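*Asks:* Structure of the sequence below:
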Amino acid sequence: MRLFFALFGFALLTAAAPAPKPVPVTRTASGTYVLGSPAARVKLVEYASYTCSHCADFSTQSQAVLKGKMIASGSTSLEFRHMIRDRLDLAAAVLARCTGPRGFFPTSAAIFAAQPAWLEKGIEFQQVNAARINLYPRPAQLKAYADGAGLTDLVKARGLSAAAIDACFADTAEIDRILAITAAAPPEVDSTPSFFINGKVMPHGGWTQLEPALRTAGAR
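*Replies:* Now for the predicted structure:
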């Protein structure tokens, strides 16, 4: 009987434990998204492309520590800036942003995780259909490439409706905003991914090289 009450009491304590607070996401005046506390002492800026294999590697390798610990602790924030390289990249950016501030970072991670499959499919689709699709208006081109690569199905599986997707590709102002983020990149951004910590450009490299620099700056 004592064991029963001890276990029951433990269950009540476990059930009463408060859920962790969600990490804040904000949108800047230029249209970029920032994950983490606005008061974070370490401000990481990433310039990345969805069709960049090194960016996909960074997303996967950094996930547990960067987002799971450093950003979750409040010590670090991450601002993602698009560095658009091609139409498939732009199509992926439209879809990631279509999920809104709360969905942007998880959807970006999902796009990077599935990159080998959709990128190969998208390149093949583009090679076969480019002459025809290039006659379309730009929003219709991007939607066609997203459909052909399987990107549209990827975000639909995450709960985005067909109507919402159509509306996002029809939003030419948002597409222009994505391209403007790329155009505003400083000259130090000559490859992807590129990183800045508290305004200082980092040497080119992946998560293995960046993690020590973040910890030196105060990430924990």
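*Asks:* okay, CA-based contacts and neighbour counts for the rest of this
*Replies:* Fine.
*Asks:* packing partners for the lengthiest helix in the chain?
*Replies:* In the chain, assigned by DSSP state H, the helix with the most residues is helix 115-133. Judged by 3 or more CA pairs under 8 Å, 6 or more residues apart in numbering; DSSP states H and E, the packing partners of helix 115-133 are helix 138-149.
*Asks:* Could you identify the helix or strand that succeeds the helix it packs on?
*Replies:* Per DSSP states H and E, the first helix or strand lying C-terminal to helix 138-149 is helix 151-156.
*Asks:* returning to what we had before: quick check: angle from the longest helix of the chain to helix 138-149?
*Replies:* If you take axes from the mean of the first three to the mean of the last three CA atoms, to 10 degrees, helix 115-133 sits at 130 degrees to helix 138-149.
*Asks:* Any buried residues in helix 115-133, and which?
*Replies:* Neighbour-count burial for helix 115-133 flags 115, 118-119, 121-123, 125-126, 133 (criterion: 16 or more other CA atoms under 10 Å).
*Asks:* now the other sequence, so there's something to compare against:
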Amino acid sequence: MKPSPLGDVWMGKDNAPVTIVEYASMTCSHCAHFARDVLPKIKERYIDTGKVRYVLREFPLDPLAAGAFMLARCSGDDKYYPIVDSLFSQFNKWVVQNPIPPLREISKQFGYTQQSFDACLQNQALLDKLEEVRKRGSQTFNVQSTPTFFVNGERVVGALPLEEFAKVIDKYLKA
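*Replies:* Just a heads-up that it's a prediction; the model follows:
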């Protein structure tokens, strides 16, 4: 899979034998569950051991999800996954009626000021690129729901439990 229009940010080795590409939305409860409960175990078992390269691609289902991804992207590659992890772990705090105050508080933990927070969320070029990523996922890879994964190109839909996901990964490690 070619890199996204925004460029890919990944965890793991460049040359890992297995690549997992996840299309997720920051406001998707199943994506948050996967990020909190399954991904850390995949990271420990496969990513940290050099077996898997993991790429998260933005597939915002609504403007709030787009804004959350924008905050992760504006922070730079080194803070991208820490912000995404923080947002997913605090999902119930900011996916609410008035999300701006909790998003602002979370972003402060990563060095955002009021000015940089506002500037990021007003970055139309970044928003347009996020939409390109989502559109490409939908039109080119037929992503229709989140989370949707591609494990070495094989489509896997839904937040599977670790052992089910491990079966897919292990199949490619044995190949």
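*Asks:* Let me see the TM-score of these two.
*Replies:* Once superposed, the chains reach a TM-score of 0.86 (TM-score structural alignment, normalised by the length of the second structure), with 168 aligned residues with a CA RMSD of 1.9 Å.
*Asks:* one step back: show me the contact partners of the longest helix of the first structure.
*Replies:* For helix 115-133 of the first structure, the external contacting residues (CA atoms under 8 Å, 6 or more residues apart in numbering) are 50-51, 53, 56, 88, 141, 144-146, 148-151.
*Asks:* Just flag the most distant two among those.
*Replies:* 56 and 141 (24.0 Å; CA to CA).
*Asks:* Neighbour count: those two, which is higher?
*Replies:* Set residue 56 of the first structure next to residue 141 and count neighbours by other CA atoms under 10 Å: residue 56 wins out with 23 against 20.
*Asks:* aligned partner of the more buried one in the second structure?
*Replies:* Correspondence of residue 56 of the first structure to the second structure, assessed by TM-score structural alignment: residue 32.
*Asks:* I'd assumed residue 88 was in contact with that match.
*Replies:* Yes - with contact defined as CA atoms under 8 Å, residue 32 of the second structure counts as touching residue 88 (4.9 Å).
*Asks:* need the contact list for the most centrally placed residue in the first structure.
*Replies:* Centroid check for the first structure by CA atoms, centre = their mean gives residue 108 as the closest residue, at 3.2 Å. Counting by CA under 8 Å, 6+ apart, residue 108 of the first structure touches residue 96.
*Asks:* What lines up with it in the second structure?
*Replies:* Per TM-score structural alignment, residue 108 of the first structure is aligned with residue 84.
*Asks:* neighbouring contacts of stretch 175-191 of the first structure?
*Replies:* 30-32, 47, 81-84, 90, 93-94, 169, 201.
*Asks:* Quote the end-to-end distance of that stretch.
*Replies:* 22 Å (CA to CA, to the nearest Å).
*Asks:* what does residue 112 of the second structure align to in the first structure?
*Replies:* Using TM-score structural alignment, residue 112 of the second structure lines up with residue 160 in the first structure.
*Asks:* Excluding chain neighbours, what is closest to that match?
*Replies:* Among residues not flanking residue 160 of the first structure along the chain, residue 99 sits closest, at 7.0 Å (CA to CA, 6 or more residues apart in numbering).
*Asks:* Any idea how many residues pack against the residue mapped onto the one you found from the second structure?
*Replies:* Matched to the second structure by TM-score structural alignment, residue 99 of the first structure sits across from residue 75. Residue 75 of the second structure: 20 surrounding residues under other CA under 10 Å.
*Asks:* With residue 114 of the second structure instead?
*Replies:* Neighbourhood size, residue 114 of the second structure [other CA under 10 Å]: 12.
*Asks:* show me where the first structure has helices.
*Replies:* 2-16, 53-62, 87-98, 100-113, 115-133, 138-149, 151-156, 162-170, 172-183, 207-217.
*Asks:* Pick the most buried one from those.
*Replies:* Of all the helices of the first structure, helix 87-98 has the most neighbours on average by mean count of other CA atoms under 10 Å, namely a mean of 23.
*Asks:* Show me the contact partners of that one.
*Replies:* 49-51, 82, 84, 103-105, 107-108, 111, 119, 122, 142-143, 145-146, 151-152, 155, 164-165, 168-169, 174-175, 178.
*Asks:* Distance of the aligned residue in the first structure for residue 166 of the second structure relative to residue 217 of the first structure?
*Replies:* Using TM-score structural alignment, the partner of residue 166 of the second structure in the first structure is residue 211. Residue 211 of the first structure is 10 Å from residue 217 of the first structure, where distance means CA to CA.
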